[in-house]
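Student: With the input below, show me the fold.
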Amino acid sequence: MKPLDNMKTNYSWVKLLTAISVATVLYSCSNTSATPGMPQQAMALPVVPVTTTTATTFREYPASLEGKVNVEIKPQVEGYLEKIFVDEGAWVKTGQPLFRIDARMYNEALNTANASLLAAKANVAKAKVDVDRLVPLVENKVISDVQLKSAQAVYDAAVAAEAQAKAAIANAQINIGYTLIRATANGYIGRIPFKAGALVTKSDALTVLSDIHEMYAYFSLSEPDFIAFKNQFAGNSIEEKVKQVPPVELALADNSIYPVKGKLSTIEGQFDKTTGAISFRATFSNPGGILRTGNTGKVRIPQQFNDALIVPMEATFDVQDKVFVFVVGDSNKVASRPITVTGKTTNYYFVKDGVKAGDKIVFSGVGNLQDGMAIVPQPMSADSLLKAKPL
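Tutor: A predicted model of the protein is given here:
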């Protein structure tokens, strides 16, 4: 047989085998599909009733903490740091000495100002003598009043120079006082970046003084959260609503709850154009000094629900930012229904509308359901579910 005949024969076998394979696949598909008119077997799925409960949930917002007093200590005169009276982390009281700057050049400035004052006083006395000498001569018309006016001008200049010398003395005394830097409030000393002998200027921060007996927790609310906040609490103004907020909690960085509750105390006047958020402040007492400036955490604002409908999160699914459940109706057929969520816990949604108490919803397996499908309900009690998945 010629090679060309062999190629034609092989090609014919390939076509035949391909046709047989396609026919086999089509036959298998036709046999495995449901027979028209025959009902599909209903799935057995757990079903739980919608129930009500009373609970307190928390809205959490990231926060940064600062002491009630958080002051940078800066020198008001330049010079060499002569002595440091405190150590980093020390507790100090108002007026306690912290640093001393070498005051020698300021003492010399005071000596110079004192000498200038003595000279100015002498000039005043001399000018006064000249004026007193010329007054009777002018009155008796021995000389013209031009000389008296000139002498009076010299006297006035001498008086001004004396006042200027006194001001220089006062300024020198103030600068000498600035060389001893004292605590402006009670608090803890922060890091001290300079050591004795270093040259410091007015722009240098010698340390930070923090009073942490009370701590401020700053946090922000987005516009939707702010609207929800306004709707949650009673009052005709934001100030009145803030007063109605119950004590808030602080979750620390390790998710533990700070033992002392705080109070929402103030609110910023406008939204930040960059972030679209508005700032709040909560105040926490800090008797043990556990909290420090720079700590982070989460402010937890309580939200009370009385006889609220609850729906397990596991029973829900999301479609285009809306939350749905499958409600079991007549003939055990399911229908999807949107719900309005007003709050949530770890395992449950609090629902405003969309379902009512007593409605039976599919608890799990909702991803396999479509509207109108029939199921075989496997009833679950709300109490057993709450024991297995607490609020």
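Student: When you work out contacts or count neighbours from here on, use the C-alpha atoms and nothing else.
Tutor: OK.
Student: Off-centre distance for the longest strand along the chain?
Tutor: Using DSSP state E, we find that the single longest strand of the chain is strand 51-73. Put simply, strand 51-73 sits 9 Å off its chain's centre (CA atoms, centre = their mean, to the nearest Å).
Student: Contacts for the helix or strand just after that strand next, please.
Tutor: Downstream of strand 51-73, the next assigned helix or strand under DSSP states H and E is strand 79-84. With CA atoms under 8 Å, 6 or more residues apart in numbering as the test, strand 79-84 has contacts from 98-103, 195-201.
Student: Nearest residue to Gly89 in space, please, no chain neighbours.
Tutor: Distances taken as CA to CA, 6 or more residues apart in numbering place Ile189 nearest to Gly89, at 4.8 Å, with adjacent residues excluded.
Student: what about the helices in the stretch 201-350 of the chain?
Tutor: Ranges of helices in the stretch 201-350 of the chain, per DSSP state H, counting those that start in this stretch, are 223-232, 238-244.
Student: Following up with a second sequence; could you model it the same way so I can compare the two?
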Amino acid sequence: MKIKWMAIPILAAAMQACTGGTAQKKDNEIAEVPVLKLARQDTSLSFDYVADIQAYKNVDIRSRIHGFIEKALVDEGEKVHKGQLLFQLNDREHVIALDKAKANLASALSAASIAQVELERITTLVDKKVISPSELSLGKARFSEAEAQIKTAKAMIDDANQKLSYSRIRSPFDGTIDRIPLKTGSLIDEGALLTTISDTKEMYAYFDISENEYLQFTRNGKGRFEQNKAVKLILSDGSAYPIKGKIQTHENA
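Tutor: I've put the predicted structure just below:
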């Protein structure tokens, strides 16, 4: 029992001596703390917006006459050039109308020639006082009517030619053909949608800003985004589109 009792104080003293030396050693050491030197520099802020991408030109190709689609000369997704023939509609009806208008013009020219000869004859007789001057007025009226018929016939020819040209539908500019919902043989009405053509050489990205951002711009004396300011497009997968754009226009709202 005495051995155990005497051993405990000796061990405690040894521990105290060891602890005191370690604490004194730590007090003599100087702690090293890393220091970062701050530098002033300009920082540019970027803002992200959800954009609606639209083609530079996007036009509906519609029929201007009633008829059947005789030929579809392009396919969906095909690239076309300005003036290229896209669709051929049945034009038999308009060819007949053109022939009829030409026949009416020929008849009007003949009637005008007869009216002119008659007017000359009446003029001679009036000068010789064979007939009354009222006959001359009647002859002039008939000749004027014949000339009016010529103008009407020519207008009918122009109208027939115009409608005949509508049977051949051409591309208004270089672009890419969209879907073609109506196929060859379909009966279409005036204004029917045949396809859509898009010019994607340039693209527009439309985006809206929040009301809070708009208020901040107006309070800072700006009120508008900086014109021609460079912007970049981030695609849906997070990658950046390689070509940068610029702020071009603002809506009046």
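Student: Counting only strands, which of the contacts of strand 79-84 of structure 1 make the cut?
Tutor: Judged by DSSP E, the subset of the contacts of strand 79-84 of structure 1 located in strands is Leu98, Phe99, Arg100, Ile101, Leu199, Val200.
Student: Neighbour count added to the residues you listed, as a markdown table?
Tutor: Formatted as a markdown table, those follow (neighbours: other CA atoms under 10 Å):
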| residue | neighbour count |
| --- | --- |
| Leu98 | 19 |
| Phe99 | 20 |
| Arg100 | 21 |
| Ile101 | 24 |
| Leu199 | 15 |
| Val200 | 20 |
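Student: And the strands in the stretch 201-350 of structure 1?
Tutor: 207-222, 249-252, 263-267, 277-285, 296-312, 316-319, 322-328, 334-344, 348-353 (DSSP state E, counting those that start in this stretch).
Student: got a markdown table for the ones you listed, with distance to Ser30 of structure 1 and mean neighbour count too?
Tutor: A markdown table is the format used below for the strands of the stretch 201-350 of structure 1 (distance: least, CA to CA, whole Å; neighbours: other CA atoms under 10 Å):
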| stretch | distance to Ser30 of structure 1 | mean neighbour count |
| --- | --- | --- |
| strand 207-222 | 57 | 22 |
| strand 249-252 | 61 | 21 |
| strand 263-267 | 69 | 18 |
| strand 277-285 | 60 | 20 |
| strand 296-312 | 41 | 20 |
| strand 316-319 | 34 | 15 |
| strand 322-328 | 32 | 21 |
| strand 334-344 | 29 | 18 |
| strand 348-353 | 45 | 19 |
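Student: Generate CSV for the ones you listed, with distance to Asn107 of structure 1 as supplementary columns.
Tutor: Below are these laid out as CSV (distance: least, CA to CA, whole Å):
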stretch, distance to Asn107 of structure 1
strand 207-222, 26
strand 249-252, 51
strand 263-267, 48
strand 277-285, 45
strand 296-312, 47
strand 316-319, 77
strand 322-328, 76
strand 334-344, 69
strand 348-353, 73
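Student: Among those strands, which comes closest to Ala122 of structure 1?
Tutor: Nearest to Ala122 of structure 1 among the strands of the stretch 201-350 of structure 1 is strand 207-222; the distance by CA to CA comes to 46.5 Å.
Student: now the closest one, how far from the chain's geometric center?
Tutor: Computed by CA atoms, centre = their mean, the chain-centroid distance of strand 207-222 of structure 1 equals 10 Å.
Student: Could you point out the residues of structure 2 onto which that strand aligns?
Tutor: Mapped onto structure 2 using TM-score structural alignment, strand 207-222 of structure 1 covers residues 195-210.
Student: Equivalent analysis for stretch 121-140 of structure 1, please.
Tutor: So stretch 121-140 of structure 1 sits over residues 109-128 in structure 2, by TM-score structural alignment.
Student: For the matching stretch, buried residues please.
Tutor: Buried residues in stretch 109-128 of structure 2, counting neighbours by 16 or more other CA atoms under 10 Å, are found at Leu109, Ala111, Ala112, Ala115, Gln116, Glu118, Leu119, Ile122, Thr123, Leu125, Val126.
Student: What sits closest to the residue nearest the centre of structure 1 if chain neighbours are left out?
Tutor: In structure 1, the residue lying closest to the centroid (CA atoms, centre = their mean) is Phe219, at 2.9 Å. With sequence-adjacent residues excluded and distances taken as CA to CA, 6+ apart, Phe219 of structure 1 is closest to Ala63, at 4.5 Å.
Student: same check, this time on Ile192 of structure 1
Tutor: For Ile192 of structure 1, ignoring the flanking residues on the chain, the nearest one in space by CA to CA, 6+ apart is Thr207 at 5.1 Å.
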